[in-house]
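Engineer: Based on what follows, work out the 3D shape:
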Amino acid sequence: MGLFSKDIKTLDDLFVHQLQDVYYAEKQILSALPKMIDKATAPALKQGLEHHLRETEEHVRRVEQVFEMHGAEIKTTKCPAINGIIEEANDVAGDVEDKQVLDAAIIASAQAVEHYEMTRYGTLVAWAKQLGRSDCAAVLEKTLNEEKAADRKLTSIADGGVNREAA
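Structural biologist: Here you go, the predicted structure:
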């Protein structure tokens, strides 16, 4: 079912579709993060990514919880956007030999992922509220806040020395 599929007739249908999209994205991120952790050399970056890996495991559980709360089947729908972001991250990381520059590239790639997730979770929170599902919105908002915090942490690590060392 594509985003503009005739299977999406209501905001509820759209909400479930976006939930499937973010569920797929979180699972792809779970797969990609260990590779980023292995390539990172800055201790603060490695530690931050490890922390976010644990958070991402919780994000998957929360999305599953929202599916259940909403009475929807727990399933994914392929998300070409996250696939593209992760593919680009892998391409860039494969092209960078200088470890300090690689750390800067990893931060940029991780922030692209965070920004995608913030967009999706922000939309899901708004739609859940519109659908009268403040219970679902509250669960999704926890994840949205963690994604925003992860983005701020990545900026702090970049500004705290990684970008300077890469230069």
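Engineer: Please make it C-alpha for all contacts and neighbour counts, starting now.
Structural biologist: OK.
Engineer: In three-state terms, label the residue nearest to residue 140 when sequence neighbours are not counted for me.
Structural biologist: Spatial nearest neighbour of residue 140, excluding adjacent residues (Cα to Cα, 6 or more residues apart in numbering): residue 125 at 6.0 Å. Here residue 125 is helix, with the state taken from DSSP: H, G, I helix; E, B strand; the rest coil.
Engineer: again, but for residue 114
Structural biologist: Residue 114 - assigned by three-state DSSP - is helix.
Engineer: does it really touch residue 147, like I thought?
Structural biologist: Yes. Residue 114 lies in contact with residue 147 (Cα atoms under 8 Å); the separation is 5.9 Å.
Engineer: neighbour count winner among the two?
Structural biologist: More crowded of residue 114 and residue 147, by other Cα atoms under 10 Å: residue 147, with 25 against 21.
Engineer: so where does that one fall, helix or strand?
Structural biologist: Applying DSSP states H and E as the criterion places residue 147 in helix 134-157.
Engineer: Give me the contacts around that helix.
Structural biologist: With contacts defined as Cα atoms under 8 Å, 6 or more residues apart in numbering, helix 134-157 is touched by 44-45, 48, 52, 55, 59, 62-63, 66, 69-70, 107, 110-111, 114-115, 117-118, 121-122, 124-126, 128-129.
Engineer: Another for comparison:
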Amino acid sequence: MKANNSLSPEELSSKLGKLFEEELKDIYWAEKALTSALPKMISKATSAELVQALEDHLAETEEQISRVEQVFQLLGKDPSAKKCEAMAGLIKEAEELMEESDEGVMRDAAIISAAQKVEHYEIASYGTLRSFAQTLGLEEAVSILDLTLEEEKNADLTLTEVAVTAVNLEAAGENEE
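Structural biologist: I've put the predicted structure just below:
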């Protein structure tokens, strides 16, 4: 374990160190994009539980952006973003689902579907970043990334709970017209 929790110049220039930095730029862009996408989902949701879950996650997302900035600082780098094509695609899909779904419970089900895809992407990203940080000996970054990873898992569980206890049941009762 490193005393100062930062990468040596040799480690930073290693292929894994560079990949870690690139993936960090990717998730930084993704989180920033979510701060614009989540309010749109919130405004179109009708379930009080779903609105609350999305509002809570928006607040967490803003904290997560600060944490990613902390990890950049540990690397001795200024935070910078690189467009995350995966997140851009997930957000576009969410927008299309919301447009194509009838207002109300069907749209809520679509929002949950889209939001869970986003959560699963974030879980994969933060899990990978955490593993890279661990391999690189960045124990402070591991702790920071682990906290965010747990928040993403909890957000996914909350969305599942909202879906199975209310929204999906109501949506299943609606008939095609």
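Engineer: Work out which residue lies at the spatial centre of the second structure.
Structural biologist: Nearest to the geometric centre of the second structure sits residue 122, at 4.0 Å (Cα atoms, centre = their mean).
Engineer: That residue matches what in the first structure?
Structural biologist: Alignment note (TM-score structural alignment): residue 122 of the second structure maps to residue 117 of the first structure.
Engineer: That match reaches residue 22, doesn't it?
Structural biologist: Yes. Using Cα under 8 Å, residue 117 of the first structure is in contact with residue 22, at 7.4 Å.
Engineer: and the end-to-end length of stretch 69-84 of the second structure?
Structural biologist: End-to-end distance of stretch 69-84 of the second structure: 17 Å, with Cα to Cα, to the nearest Å as the criterion.
Engineer: What range does it cover in the first structure?
Structural biologist: Stretch 69-84 of the second structure corresponds to residues 64-79 in the first structure, going by TM-score structural alignment.
Engineer: ok, and what's touching the helix or strand where residue 165 of the first structure lies?
Structural biologist: Using DSSP H and E, residue 165 of the first structure falls within helix 163-166. The contact list for helix 163-166 of the first structure (Cα under 8 Å, 6+ apart) reads 100-101, 103-104.
Engineer: Check which helix or strand the match of residue 122 of the second structure maps to.
Structural biologist: Under the criterion of DSSP H and E, residue 117 of the first structure resides in helix 99-130.
Engineer: buried stuff in that helix?
Structural biologist: Under the neighbour-count criterion of 16 or more other Cα atoms under 10 Å, helix 99-130 of the first structure has 99-114, 116-118, 120-128 buried.
Engineer: Following superposition onto the second structure, what is the mean distance for that helix?
Structural biologist: Mean deviation of helix 99-130 of the first structure from its aligned counterpart in the second structure after superposition (mean Cα distance after the TM-score superposition for the first structure): 0.4 Å.
Engineer: before we move on, what about stretch 146-153 of the first structure?
Structural biologist: Once the two are superposed, stretch 146-153 of the first structure sits an average of 0.2 Å from its aligned residues in the second structure (mean Cα distance after the TM-score superposition for the first structure).
Engineer: what about that stretch, distance to the chain center?
Structural biologist: Counting by Cα atoms, centre = their mean, to the nearest Å, stretch 146-153 of the first structure is centred 10 Å from the centre of its parent chain.
Engineer: what's it aligned against in the second structure?
Structural biologist: Under TM-score structural alignment, stretch 146-153 of the first structure corresponds to residues 151-158 of the second structure.
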